[in-house]
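K.L.:
Next come a sequence and a model predicted from it.
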Amino acid sequence: MSSRKIEVVDYDTDWPHSFESEKLALEKALYDTEVKIEHIGSTSIPNLAAKPIIDILIEIDKVERLDVKADRFCNLGYEVKGENGIPGRRYYQKGGNNRTHHIHAFQSGSFGLLRHRAFKEYLQAHPLIAREYASIKKQAALSCNKDTERYISMKNDFIVKHEKLALDWYGS
C-alpha cells in the first residue's frame, strides 16, 4: 500500500499557471530539442476536481532522444521512471510522496498522444460526463485508504468506457 496521500480537490485556477511555469522550465532545459509540451489530465480541464498534480504531455519525434537528457529532468527535480509500464512512453515524476508534476512523453504519431488528447478534449466538451468523473474520483479518494492501486481500480470502469467514447468522438 502506498504511503502517499490521495486527495481529490476542487478545481484550482492556479493549475494553468503552474503548468505554464513548468513548461517554461522544460523548454529551457530541452532548448536543443524540438518538443511540443501540453497540459493534460484533470488539472487541465476547467472546473474539474482533481488530484493537485500537474500532468504534462511531451511530444517528440523520437522518444529515445529524451533518454540521453535524463540529467536535465533530474536537475528540475524529476525522478526518471523510463516506460513505467507503458511501452513507448517516457515517464517522470516530481515531488516524491507529495507529487506536484507528472510528465508523459511519447513519440509523434503514437497512440499514447492520441489517447491523452482525446480524453482531455472529450471531457472539456462534455461537462456532465466530467462532473460524473469528478464524483467518482472524489469517492475513490475518500474510500481507497491511501492505496493507489485501489484508487486507480475504482476509476477504471469509467475510464475504459469513456476513453473509447472519447477516441470515437475525437476521430469523427
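P.N.:
Looks like it arrived, so ask away. Residues are numbered from 1 along each chain as shown.

K.L.:
rest of the way, CA atoms for contacts and neighbours
P.N.:
Noted.

K.L.:
where's the residue most central in space within the chain relative to W169, distance?
P.N.:
Nearest to the geometric centre of the chain sits D55, at 3.2 Å (C-alpha atoms, centre = their mean). Per C-alpha to C-alpha, to the nearest Å, D55 is found 22 Å from W169.

K.L.:
on that earlier part again, OK, contacts around the residue nearest to the centre of the chain?
P.N.:
Going by C-alpha atoms under 8 Å, 6 or more residues apart in numbering, D55 touches 39-44, 101-104.

K.L.:
repeat for K51
P.N.:
K51 is in contact with 6-9, 42-43, counting by C-alpha under 8 Å, 6+ apart.

K.L.:
Which among these count as buried?
P.N.:
The neighbour-count test (16 or more other C-alpha atoms under 10 Å) marks 6, 8, 42-43 as buried among these.

K.L.:
any chance of the residues you listed in CSV, with distance to K81 and secondary structure too?
P.N.:
Compiled in CSV, the buried ones among the contacts of K51 are given as follows (distance: C-alpha to C-alpha, whole Å; DSSP: H, G, I helix; E, B strand; the rest coil):
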residue, distance to K81, secondary structure
I6, 20, coil
V8, 24, coil
S42, 21, helix
T43, 22, helix
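
K.L.:
buried residues in stretch 75-93?
P.N.:
By 16+ other C-alpha under 10 Å, the buried positions in stretch 75-93 come out as 78-80, 82, 88-93.

K.L.:
this is the comparison structure:
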Amino acid sequence: MKYISFIQYPDKKIRRFPVGNELEYFFDISSSELSKIKEVRVGVRGYISLTDDKDNELLGHRLFGWIDSLWLELVESVEKLMHDGFGATIVQNCGLILETYSKTLVKFYITSEEGAYKKPCRILSQKDFIDTILDGAKQFFCRLKEHLKTNQYDEDLLKIDELLRKAENFQPIDPYFHYPNETTRVNTFLFQHNEDWREMFEKERAYLMKLITETDYEIQHVGSTAINTLSARPVIDILIGTKSKWSTEMIVNDIHRDYFYQETSFPVNAFKKGTPPDCQYNIYVTEKNSPFWNSVITFRDKLLTDEDLAKEYDELKRKASACGDLQDYENQKSAFIERNDPLKLA
C-alpha cells in the first residue's frame, strides 16, 4: 500500500483533475511552496490518495476538508483497530468506514454526502494498512512541522510514535463475528440457531459499555438470535434501556460515531453496525419501561417460556422467508408480533 498527500494552494496551478473540477489546483506536500503558509489556524485543506499494491485507489480525489484532521481521523481508526481488533466497525466524521471481517481482511468504505456507500476496497492485510497509515501520518506531520516551523503537531507525533512501537508487535484480536456454517442454512435468509450469537452479543455489550459514559442503563439481547429454539438471520438485536430522555440523548451521543444511525418506524433511536448486505448488529436505544421497551422484552420472554408460541413463530418465519422477499418477510413477522403482543393481550 502507498499514499500521497496533497495540500490545496490555489495560486499554484498544477492541473491534476479534469476541467471543471473544483479540486483543480493542488501540490504535493513535499513542495517547498508549503513554506508560504505562515501559520496554521484551523488546518490545511487537501486530500490523501491512498492506493493498494495494484494502484487501485482506496481514497480518491475528493476533498475531505482539513487534511491534517483527515490524517488524525485515520490514525484514530488505526488505534481503535489495534485496540478492538477483529469485528470492529470504525466510523469517522469525514465519511470513512473501516470494518474487519477476518484476522487479515479489512474493508474500507467511503460514504457520499447523502450517506450512500461506495463500493468497499478490500485490504488483505490489517498489518499493512496499519503500517501504511502510521508511516504516512508521521511523514505528513513531520513535513508540516518543518515547513511551517510550528510545534502545533508535537502531541500528534508523540501519539503516532507510540502507535508505531505498538504496531511492531501487532497481532489481530480473536474474532467475534461468527458467520454460521452453511450446513445450518435454512434458506436465503435464515440459519438454525447458533450458540456463537450469544458470544457475539456479550462482546458487543462489552464494547458498548466502553463507549457509554452514563451509569444507569441496561443492555439486553433481544430478537430471534436470543431464542435458542428459533431460526434467525445472523443479526444481533440489542436493546439499551435508559433512565430518562436526557440519558437517552447522552447515550446516543456516546455511540453515534461507532454505529450508523438508521431511520425506523419504531419510536426509538436505532443504529446499525456493519454495512449492507453484511449488517451484523441492530442497536435500539429507548427509555426503560417505555411502551417499546416493555413490548420487546415481554415478547422475548414469552417466546423463551412458551414452547408452542415459539414453534408457531419459527414456522411462520421459515414460511415467510422461503420466497426470498425480505420486506414481505419483515411484514409478516411484524404482523405476528402485533397479534401476539402480551401487553395488548393482557
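P.N.:
It's in. Remember, it's a predicted structure, so these values are computed and weren't measured experimentally.

K.L.:
before we move on, the earlier item: going by distance to E64 of structure 1, which of the contacts of D55 of structure 1 wins?
P.N.:
Using C-alpha to C-alpha, H104 is the member of those that lies nearest E64 of structure 1, at 13.1 Å.

K.L.:
and the gap between the alignment partner in structure 2 of that closest one and M209 of structure 2?
P.N.:
Counting by TM-score structural alignment, H104 of structure 1 lines up with Y284 in structure 2. Distance, Y284 of structure 2 to M209 of structure 2, using C-alpha to C-alpha: 14 Å.

K.L.:
Those two: who's more crowded?
P.N.:
Neighbour totals were compared for Y284 of structure 2 and M209, and Y284 leads with 23 against 16 (other C-alpha atoms under 10 Å).

K.L.:
hang on, the more buried one packs against L239?
P.N.:
Yes. Using C-alpha atoms under 8 Å, Y284 of structure 2 makes contact with L239 at a distance of 4.8 Å.

K.L.:
check which helix or strand covers the match of H104 of structure 1.
P.N.:
Y284 of structure 2 belongs to strand 281-287 when assigned by DSSP states H and E.

K.L.:
before we move on, back to that, nearest to H126 of structure 1, out of the buried ones among the contacts of K51 of structure 1: which one, please.
P.N.:
Closest approach to H126 of structure 1 among the buried ones among the contacts of K51 of structure 1 (C-alpha to C-alpha): S42, at 13.3 Å.

K.L.:
residues touching that closest one, list them.
P.N.:
Shown in contact with S42 of structure 1 (C-alpha under 8 Å, 6+ apart): 48-51, 55, 120.

K.L.:
same question, K273 of structure 2
P.N.:
Applying C-alpha under 8 Å, 6+ apart to K273 of structure 2 gives the contacts 89, 258-260, 279-283.

K.L.:
so which of the residues you listed persist in structure 1?
P.N.:
With both residues aligned by TM-score structural alignment, their matches' C-alpha atoms under 8 Å, the contacts of these that structure 1 also has are 259-260, 279-282.

K.L.:
could those be laid out in a markdown table, adding distance to Y3 of structure 2?
P.N.:
Shown next, in a markdown table, are those (distance: C-alpha to C-alpha, whole Å):
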| residue | distance to Y3 of structure 2 |
| --- | --- |
| Y259 | 27 |
| F260 | 27 |
| C279 | 30 |
| Q280 | 31 |
| Y281 | 32 |
| N282 | 34 |
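
K.L.:
how about the helices of structure 1, start to end?
P.N.:
All helices of structure 1, identified by DSSP state H, fall at 15-29, 70-75, 111-125, 127-143, 148-171.

K.L.:
Turn the ones you listed into TSV, columns for distance to V63 of structure 1.
P.N.:
Listed next are those as TSV, based on distance: least, C-alpha to C-alpha, whole Å:
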stretch	distance to V63 of structure 1
helix 15-29	15
helix 70-75	12
helix 111-125	12
helix 127-143	31
helix 148-171	23
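
K.L.:
can you tell which of those helices is closest to E64 of structure 1?
P.N.:
The nearest among those, by C-alpha to C-alpha, is helix 70-75 at 10.6 Å.

K.L.:
what about the closest one, how far off from structure 2?
P.N.:
Its matched residues in structure 2 lie on average 4.2 Å from helix 70-75 of structure 1 after superposition (mean C-alpha distance after the TM-score superposition for structure 1).

K.L.:
who does that helix touch, helix- and strand-wise?
P.N.:
Helix 70-75 of structure 1 is packed against strand 78-80, with contacts defined by 3 or more C-alpha pairs under 8 Å, 6 or more residues apart in numbering; DSSP states H and E.

K.L.:
got the contact list for the strand it packs on?
P.N.:
Strand 78-80 of structure 1 is touched from outside by 70, 73-74, 91-95, with contacts defined as C-alpha under 8 Å, 6+ apart.

K.L.:
Can you give the distance of that strand from its chain's centre?
P.N.:
The chain centre lies 15 Å from the centre of strand 78-80 of structure 1; the measure is C-alpha atoms, centre = their mean, to the nearest Å.

K.L.:
Check stretch 79-90 of structure 1 too.
P.N.:
Worked out by C-alpha atoms, centre = their mean, stretch 79-90 of structure 1 lies 13 Å from the chain centre.

K.L.:
count of residues packed around the nearest residue to I130 of structure 2 once chain neighbours are set aside?
P.N.:
Distances taken as C-alpha to C-alpha, 6 or more residues apart in numbering place V78 nearest to I130 of structure 2, at 5.8 Å, with adjacent residues excluded. V78 of structure 2 has 24 neighbouring residues, counting by other C-alpha under 10 Å.

K.L.:
Lovely, talk soon.
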